[in-house]
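Enquirer: Structure for the following, please:
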Amino acid sequence: MSPKNSLKRANFPSAREEALQHDQDMPAAYKLAYTDQDFLLREELRGLRFHLELQKPEMTLQEHNVESTVVIFGSARFPSPDMADQMLAEAERSGDPAEIRRAKRDKRNSHHYEEARKLARLITEHSEQCPPDEQLYVVTGGGPGIMEAANRGAHEAGGKSIGLNIVLPHEQRPNGYITPEFCFRFHYFGIRKMHFMLRAKALIVCPGGFGTFDELFEALTLIQTGKSQRVPVILIGHEFWGKAINLEFLRDEGVISPEDVNMVTTVDTAEQAWQVIAEFYDLEGKPCRSC
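Expert: Now for the predicted structure:
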């Protein structure tokens, strides 16, 4: 039977087929609506663009059976230990005291990069023993620093990881360790943050700046208000977080409930963070089906 007479042949041409046949030299008014970029980018269609940014990653992750994730947040500015060593050596050669101070600070903070890398490796090594529907996939914001470290750790463990990049005025390029089919790009911060939370079974928060705090407190608000299920929220670095936030003060001032203080757990190492996740889900007591 020839393809044109196949019982599976559709009665109507698909939108894709008609788009491929479309003459791009036609006037704008004549273009198919979904091939007319100027039309799709109109202010009035912002809601449609919200929907497209929600659906594109969602459909892709569903097709790959990605159901559970561990999200790792943290500063884009922390270098790897090797890079920090190079930066310090260059600063010392320059003789500039301010540059040397900055390089020593970055060298001190580079251990956060290494902890994020180790944690992602631990998560991925566990998941690589499990069938796809029981795996935990590492998710980051897709950029440099802590994000690169986490995607790198998953890559080095032989697994896949996800990057949710954002368009910024100072162009943020995706790091090279994200699994290519899971490397997404967003215009809208709100939709990106929704994707962080949709499949999150744990949130790991390394030291960071405004963006990290925004992501942390949005997650805490969703959990506190019951919009999201309770999941482990793990801060890495007692020294940093002890100075950066004071939940006990908020409790004592009556602006949060006493039990809200227990919404976060603070640890210092990747191994401790993984132990919190493993105990919360009893991963050691209940190995995956393939184990």
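
Enquirer: C-alpha from now on. contacts and neighbour counts both.
Expert: Noted.

Enquirer: residues touching the closest residue to Ile166 other than its chain neighbours, list them.
Expert: Leaving aside its chain neighbours, Ile166 sits nearest to Phe186 (4.8 Å; criterion: Cα to Cα, 6 or more residues apart in numbering). By Cα atoms under 8 Å, 6 or more residues apart in numbering, Phe186 lies in contact with 53, 164-167, 192.

Enquirer: Among these, which are located in strands?
Expert: Among the contacts of Phe186, the residues falling in strands (DSSP state E) are 164-166.

Enquirer: Show me just the buried residues among the residues you listed.
Expert: 164-166 (16 or more other Cα atoms under 10 Å).

Enquirer: Proceed likewise with the subsequent sequence, for comparison:
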Amino acid sequence: MEDCPETPPPPAERDMDLPWCAPKPATEDQRAPDLVRRIMASPSYLEGDHDVNFLDRDDMRGVRLMLDYQKAETLLQAHGIAHSIVVFGATRIPEPARAAAEVAAREAALAQDPGDPHLQGALAIARRVAHKSRYYEVARAFGRIVGTQEGRHGNRLVVVTGGGPGMMEAANRGSHEAGARSVGLNITLPHEQYPNPYLTPDLCFRFHYFALRKLHFLKRARALVVFPGGYGTMDELFETLTLIQTRKILPVPVVLVGESFWRRAFDVDFLVEEGVIDPEDRDLFWYAEEAEEIWNGLQRWYQNAGRELTSAAPEVAGDR
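Expert: Sure, this is the predicted structure:
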């Protein structure tokens, strides 16, 4: 019986190369090097996780869905992001100075051709956008309030937005100014969406699927704060209200900022009167105007519900 060798084999190195460590030489077959190069250049030779074209195939959608979910989930966990306040709103409402500059430009253009109906309409819209631009500063102030809370709650509560300009930029900007982290959930679009500059670099994600992005918006959400916006904003608002209405998720506070806008855009009393929602569904949200008012309302909602804004563990109403 031989003794155990004094020196175990190294993890990777060998004294002698194995036969497959070099391609078949041209001295044995002059065509061999070119044939081997063609084989290794074929997409089939790429490992599956390095073959982007393969991953883009229709029958790989399940894998892409898993990756779309898992990358953000893994990194959010790694950064200790447990709870969020989600802020939605129009990308088309800029900060007040930019909105005022747009009004001035439209006025100058109309002065050159006062009878042009298109210029008249464009100026009217620019003025309405400028009127709503005050909410940029409200969202910014609200982001700052939430940002100051991050350290008080074990670095677990952050602002989450869709990562774009307008109201989302404002909320991220406020958190950034408070020295806090904030999250952006961007989406790949035919017309590329750039992230706003106030996101935490390691916490800005770009999704392929809207569905997975929506899941991450609500997975950690402790509140939804919705500023005036269009289709995308309303999509997220109504989906959240539906999930709360059906108790598919544990109810969370929903605040609509800008009552005069929302009462025209969304006539909840009409829906109750028409019998398509119940009176209790009218109470799934409330209106606010200022940042402190929003924050104080969230505090009261959780106090009245007997829950904490930042509980120790995620609160769910079942596996969603």
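
Enquirer: Just name the closest of the buried ones among the ones in strands among the contacts of Phe186 of the first structure to Gly176 of the first structure, please.
Expert: Gly176 of the first structure lies nearest to Asn165 out of those, by Cα to Cα, at 12.1 Å.

Enquirer: Alignment lookup: the closest one to the second structure.
Expert: Counting by TM-score structural alignment, Asn165 of the first structure lines up with Asn186 in the second structure.

Enquirer: mind checking how far the closest residue to its match other than its chain neighbours is from Ala78 of the second structure?
Expert: Nearest non-adjacent residue to Asn186 of the second structure, counting by Cα to Cα, 6+ apart: Arg206, 4.5 Å away. From Arg206 of the second structure across to Ala78 of the second structure, the span is 17 Å (Cα to Cα, to the nearest Å).

Enquirer: Tell me which of those two has more neighbours.
Expert: For the pair Arg206 of the second structure and Ala78, the greater number of neighbours falls to Arg206 (19 against 9), based on other Cα atoms under 10 Å.

Enquirer: Show me what the more buried one lines up with in the first structure.
Expert: Residue pairing (TM-score structural alignment): Arg206 of the second structure is matched to Arg185 of the first structure.

Enquirer: and its match, what helix or strand is that in?
Expert: Per DSSP states H and E: Arg185 of the first structure is located in strand 183-186.

Enquirer: now that strand, how far from the chain's geometric center?
Expert: 10 Å (Cα atoms, centre = their mean, to the nearest Å).

Enquirer: Also stretch 87-101 of the first structure?
Expert: Relative to the chain's own centre, stretch 87-101 of the first structure is displaced by 33 Å; criterion: Cα atoms, centre = their mean.

Enquirer: What lies in contact with that stretch?
Expert: 103-104, 107.

Enquirer: now the helices for the stretch 51-200 of the second structure?
Expert: Along the stretch 51-200 of the second structure, the stretches classed as helices by DSSP state H, counting those that start in this stretch are 52-55, 61-78, 96-112, 117-132, 134-149, 167-177.

Enquirer: report the angle between the axes of the third one and helix 117-132?
Expert: The directions of helix 96-112 of the second structure and helix 117-132 differ by 160 degrees, with axes from the mean of the first three to the mean of the last three Cα atoms, to 10 degrees as the criterion.

Enquirer: The fifth one now?
Expert: An angle of 30 degrees separates the directions of helix 134-149 of the second structure and helix 117-132 when computed by the same axes, to 10 degrees.

Enquirer: same deal with the last one?
Expert: Between helix 167-177 of the second structure and helix 117-132, the angle formed by their directions is 30 degrees, by the same axes, to 10 degrees.

Enquirer: Where in the first structure does helix 167-177 of the second structure fall?
Expert: With TM-score structural alignment applied, helix 167-177 of the second structure matches the range 146-156 in the first structure.

Enquirer: what about that stretch, how far off from the second structure?
Expert: By mean Cα distance after the TM-score superposition for the first structure, the fitted stretch 146-156 of the first structure averages 0.7 Å away from its aligned residues in the second structure.

Enquirer: Buried residues in that stretch, which are they?
Expert: Quick answer for stretch 146-156 of the first structure (16+ other Cα under 10 Å): 146-156.

Enquirer: For it, give me every contacting residue.
Expert: Here stretch 146-156 of the first structure makes contact (Cα under 8 Å, 6+ apart) with 72-78, 80, 112-114, 116-121, 123-124, 138-142, 160-163, 175-179, 206.

Enquirer: and if you look at stretch 210-222 of the second structure?
Expert: Stretch 210-222 of the second structure is contacted by residues 65, 68-69, 72-73, 82-86, 160-161, 185-187, 207, 236, 240, 252-253, 309-310, 314 when judged by Cα under 8 Å, 6+ apart.

Enquirer: Any of these buried? List them.
Expert: By neighbour count, with 16+ other Cα under 10 Å, those hold 68-69, 72, 82-86, 160-161, 185-187, 207, 236, 240, 252-253, 309-310 as buried.

Enquirer: just the strands in the stretch 151-291 of the first structure please.
Expert: Under the criterion DSSP state E, counting those that start in this stretch, the stretch 151-291 of the first structure contains strands at 161-166, 183-186, 200-205, 233-236, 264-267.

Enquirer: what would these look like in CSV with distance to Gly242 of the first structure?
Expert: As requested, those are exported to CSV (distance: least, Cα to Cα, whole Å):
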stretch, distance to Gly242 of the first structure
strand 161-166, 28
strand 183-186, 32
strand 200-205, 13
strand 233-236, 10
strand 264-267, 9
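
Enquirer: among these, which is nearest Ala33 of the first structure?
Expert: Closest of the strands of the stretch 151-291 of the first structure to Ala33 of the first structure is strand 183-186, at 21.9 Å (criterion: Cα to Cα).

Enquirer: Is it correct that Asp36 of the first structure is in contact with Met26?
Expert: No - if you go by Cα atoms under 8 Å, Asp36 of the first structure and Met26 don't touch, sitting 10.6 Å apart.

Enquirer: more neighbours, these two?
Expert: Under the criterion of other Cα under 10 Å, the comparison of Asp36 of the first structure against Met26 puts Asp36 first, with 14 against 9.
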